[in-house]
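Visitor: Could you work out the structure for the sequence below:
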Amino acid sequence: MGRLVIVSNRVAVPKRGEPPAAGGLAVALKDAFSSRGGLWFGWSGTASAEPADVVRHARRAGVDYAVIDLSQAAYDGFYAGYANSALWPMFHFRLGLLSYDRRQADCYWQVNQHYAEKLLPLLRPDDTVWVHDYQMIPLGAALRAMGSKHRIGYFHHIPFPPWAVFSAMPGAEDLIRDLLSYDLVGVQTNRDLTGLIDCMAQGTGMKVRPGPEVRLRGRRVQLRAFPISIATDEFSELAARSVKSAEAKRLGASLTGRAMVIGAERLDYTKGLPERFKGFAALLENFPEHRGKVTYLQVAAPSREDVESYKGLKRKIETLAGRINGEYSDADWTPVRYVGRAMPRDTLAGYYRMARVGLVTPLRDGMNLVAKEYVAAQDPEDPGVLVLSKFAGAAEGMPEALSVNPLDAVGMAETLHAALTMGQEERRERHGAMLRRLRENSVGGWAAGFLDVLEGRVPAEAPPTRAAALAVFQPRLLSRSASTSSDKASGDSSGSQVAALSSAMAKRAR
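Guide: Alright, predicted model coming up:
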């Protein structure tokens, strides 16, 4: 069995002597890496004045890391621009926030091609390549165009909308065709799989066969849902320890016996934070018996502060928190506590265990692991209640949560009231069912399941020839290069930056 090669947008290389990161993909892939070794490739997180061609290597705990810097121009076009100002809102059904710029779109494909050029020489013939998330959709096609015959899978961590939404993105057909270069495309939920199948069928005109799969030049592209999970028992143990910490004790003392509702996520317009604040305000308005008896703690870590829509969201949240506190506070009680910075994972785990209600209300999410962490953190003898948006991917596998539509403030208030007044027996029953399911579907099982399909069902037919792969990939690059040249001729400075990047890559390719 060959190595596992992971490609993700951001790679955090652990410092020497320190353990790997405790969250996200690091936890999900720990078992896979430990059993077979592997390579993790991606962006270092550094944006410099000049393009950087040097791949830096490190080895930590049996895992090889290979990272590369981006130029500031590439970061602005690829990441802050197209990936987060166009793709992110589109995939989250927020077309009104989609900001498309042809030059940024060109940069997105060019950076992916650049990554492919740097990754391919690092690959061994029997490696399995697993590409992660929307920033890297074209990477598989770029590798195929350069002759890669590896098993290559792609996992999409965020929602996948139907073609009626997806087709609003200029170049939508290009994105869907790029997905045809993978052997396996995975999404979070059956709802996302339905969207993916719809886009494959309408965006390419190709038939989606039962399975589901798409046949292409002797290859098959398999489409599957793989709901990601958490390391349930590890998080439960962490929460049981952390609730005894000094931080948790200070919080508990400050509550003076009041119930706590908690929300914790990145500050992002997909998370439904303004709607959540309005729902809590409606609770205090419509159920006055909770005034003075419940505190809402919202932790919102800063995110993408260089994107304008996020700056506006921060101001809106701060205004809502101030308005609620101004209207309902007493001398000894502040209903909303808003923390606008990141908190350590162990601190949050302890806070989750203390909270009577976990409030998770995204307008759209791929999965939402906070919902699962909240359940794992609870004391089974006296658990809290999860209030969960019907639009979260986690809702598909957590029917015992109290479901809400975050756009209905009064409905959210009614559900919060039900959660705060629910009896212990019902709380135990709901929590117990969700906890059992979490333990049956661990994060290690998610990774193993994806890799089993990717490596165990590789078609016997040879991958497409280099010429066939180029026929899929290269025409789009040529058309995009032409558009970039016309943008440059118009005198736009950002177009010139992207054109310069294209030129540099073309020279390296020669």
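Visitor: contacts, neighbours, all on C-alpha from now
Guide: Fine.
Visitor: Spell out the secondary structure type for V67.
Guide: Secondary structure, DSSP: H, G, I helix; E, B strand; the rest coil: V67 is strand.
Visitor: burial count for it?
Guide: A count of nearby residues for V67, using other C-alpha atoms under 10 Å, gives 25.
Visitor: and what of P20?
Guide: P20: 17 surrounding residues under other C-alpha under 10 Å.
Visitor: Another for comparison:
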Amino acid sequence: MSRLIVISNRVSAGGGAQGGLAVALSAALREHGGIWFGWSGNETSEFTGHINFQRVDGVTTATVDLEEQDIDEYYNGYANRTLWPLFHYRIDLAEYERSYAEGYQRANERFADTVRPLIEPDDLVWVQDYHMFPLGKELRRRGITNPIGFFLHIPWPPRRLLATLPEASQLVEGLLDYDLIGFHTKEWLQSFCDYAQEELGGTVSQDGVLTALGRRVRLIACPAGIDAKEFAALAASQKARETFERVRESAVGRTLIVGVDRLDYSKGLEERFLGYERFLTEHPEERKEVVLLQIAPPSRGTVDSYQRIRSALEGLAGRINGAHAGLDWVPIRYVNQGYPRDMLAGVYRASKIGLVTPLRDGMNLVAKEYVAAQDPDDPGVIILSRFAGAAEQMTDALLVNPHSAEEISDALRQALSMPRPERIRRWERLMHGVEQNDIMWWLQRFTDALRQIPASVD
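Guide: All right, here's what the predicted structure looks like:
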């Protein structure tokens, strides 16, 4: 059986705090053999291409250090200041600096040079996410004829938005060197097809093969999931039970609403707070019966837009608490730190409402984790943005427009008054979907499709 070479910006293997994606990829590498290659996260004074090999829990990892300029231009610059905001529909925040694009290309060339000797003739190569759009093209230039797949974990923007990127055509043309491209949803896949057809003159067959500029690439919608059984087991663990009791006691009989999001402008946290504030204003009889716990660990602190969102949220939480709090009650608990997954499972189970309202999200696995952590006899209600990729599968959630404070307020009211039989019916259908399309289903579907592709012939 072919080895699997996984390539991603960062490498995660071993340890107890892994997310579902890392668990799945690690499991695949243990089963099939191979290597997980990527940036170490460390800085070096001069790029040498030296690879640091490690073997953890049966998974071989290979990492490389980058120079300060690479980190600034490739990662902080093009990946996080240009592509991330643009692909989340925030062209007002996207920074189009030529040096960023040059650094992004240079880093991908360095990744290609470094990983090239590690790839054997029968290997399958699987590249992950927006940090490495050009990598497939660079590997082809270096003589790699193996099947190469690419999976995008974030949304693909509409054609008119992508056209604002100066290098848009080159970026999409580079993707045609992959044999297989996966997206979380049909919407993102269709947006990609729209650009390829309208801007590159491509055609898409009924079986999902794009032909453009003399090349063919298969496209699939392959939504990622979680390890539902593992997460349900986490919710029953000792640490989760302890967290459950602690959180329930701290709520003092009030209904707990929870949001868990990385601190990012795409997550709709300001809009969520405003929707909650609207609920408090419109339903004064309910306001002292609820508490919103928002867990938002900071990220990308060197990027200005992330510093602004943190400052804005702190001010908004303070204003809402100042206007509505009483001597014995504060409406928002705003926490700027992360917690292990077993503790989060306990928090989810203690919360009667899960509030997941990103303005745009590739998938959003928090929504699925919340469902998996619930008590089957008395489950909570998930309120989910219709603009999260997960909404395509999770139609039994209360779907809302996160830009509308009124819709968030109405959904909170509906969730609070929902009878237990309806909560159970909705949860059972949601849980069935979470279990059926779990992370191992995603992994198997993509790798099976990649194995069906023969090696290229020069």
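Visitor: How alike are these chains, TM-score-wise?
Guide: The TM-score (TM-score structural alignment, normalised by the length of the second structure) is 0.97; 458 aligned residues with a C-alpha RMSD of 1.5 Å.
Visitor: got a list of what the alignment partner in the first structure of L210 of the second structure touches?
Guide: Taking TM-score structural alignment, the alignment pairs L210 of the second structure with V214 from the first structure. With contact set as C-alpha atoms under 8 Å, 6 or more residues apart in numbering, V214 of the first structure has these partners: 180, 206-208, 220-222.
Visitor: Please give the element, helix or strand, for V214 of the first structure.
Guide: Here V214 of the first structure, judged by DSSP states H and E, is contained in strand 213-216.
Visitor: And S44 of the first structure, by the same measure?
Guide: Here S44 of the first structure, judged by DSSP H and E, is contained in strand 38-48.
Visitor: Could you do L313 of the first structure as well?
Guide: L313 of the first structure belongs to helix 308-328 when assigned by DSSP H and E.
Visitor: K278 of the first structure now?
Guide: Per DSSP H and E, K278 of the first structure falls inside helix 273-286.
Visitor: which residues in the second structure does stretch 389-404 of the first structure match up with?
Guide: With TM-score structural alignment applied, stretch 389-404 of the first structure matches the range 385-400 in the second structure.
Visitor: One more: stretch 255-262 of the first structure?
Guide: Counting by TM-score structural alignment, stretch 255-262 of the first structure corresponds to 251-258 in the second structure.
Visitor: what about the helices in the stretch 101-250 of the second structure?
Guide: Counting by DSSP state H, counting those that start in this stretch, the segments of the stretch 101-250 of the second structure that form helices are 135-141, 159-162, 168-175, 186-200, 228-235, 238-251.
Visitor: a markdown table for those helices, including mean neighbour count and distance to S385 of the second structure?
Guide: What follows is the helices of the stretch 101-250 of the second structure, written out as a markdown table (neighbours: other C-alpha atoms under 10 Å; distance: least, C-alpha to C-alpha, whole Å):
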| stretch | mean neighbour count | distance to S385 of the second structure |
| --- | --- | --- |
| helix 135-141 | 21 | 32 |
| helix 159-162 | 16 | 21 |
| helix 168-175 | 16 | 28 |
| helix 186-200 | 18 | 15 |
| helix 228-235 | 20 | 21 |
| helix 238-251 | 17 | 25 |
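Visitor: now for these, which one comes closest to D57 of the second structure?
Guide: D57 of the second structure sits nearest to helix 228-235 of all these, at 17.8 Å, using C-alpha to C-alpha.
Visitor: The first structure: matching residues for the closest one?
Guide: Aligned by TM-score structural alignment, helix 228-235 of the second structure falls on residues 232-239 of the first structure.
Visitor: Superpose on the second structure and give me the mean offset of the matching stretch.
Guide: Compared with the second structure after fitting, stretch 232-239 of the first structure has a mean deviation of 0.7 Å; criterion: mean C-alpha distance after the TM-score superposition for the first structure.
Visitor: how distant is that stretch from the center of its chain?
Guide: In terms of C-alpha atoms, centre = their mean, to the nearest Å, the centre of stretch 232-239 of the first structure is set 22 Å apart from its chain centre.
Visitor: Need the residues that contact that stretch.
Guide: The contact list for stretch 232-239 of the first structure (C-alpha under 8 Å, 6+ apart) reads 346, 349-350, 352-353, 373, 376-378, 438-439, 442.
Visitor: Need those residues in JSON lines (columns: neighbour count and secondary structure).
Guide: Listed next are the contacts of stretch 232-239 of the first structure as JSON lines, based on neighbours: other C-alpha atoms under 10 Å; DSSP: H, G, I helix; E, B strand; the rest coil:
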{"residue": "D346", "neighbour count": "18", "secondary structure": "helix"}
{"residue": "A349", "neighbour count": "26", "secondary structure": "helix"}
{"residue": "G350", "neighbour count": "26", "secondary structure": "helix"}
{"residue": "Y352", "neighbour count": "29", "secondary structure": "helix"}
{"residue": "R353", "neighbour count": "26", "secondary structure": "helix"}
{"residue": "E373", "neighbour count": "23", "secondary structure": "helix"}
{"residue": "A376", "neighbour count": "31", "secondary structure": "helix"}
{"residue": "A377", "neighbour count": "30", "secondary structure": "helix"}
{"residue": "Q378", "neighbour count": "26", "secondary structure": "coil"}
{"residue": "L438", "neighbour count": "22", "secondary structure": "helix"}
{"residue": "R439", "neighbour count": "15", "secondary structure": "helix"}
{"residue": "S442", "neighbour count": "19", "secondary structure": "coil"}
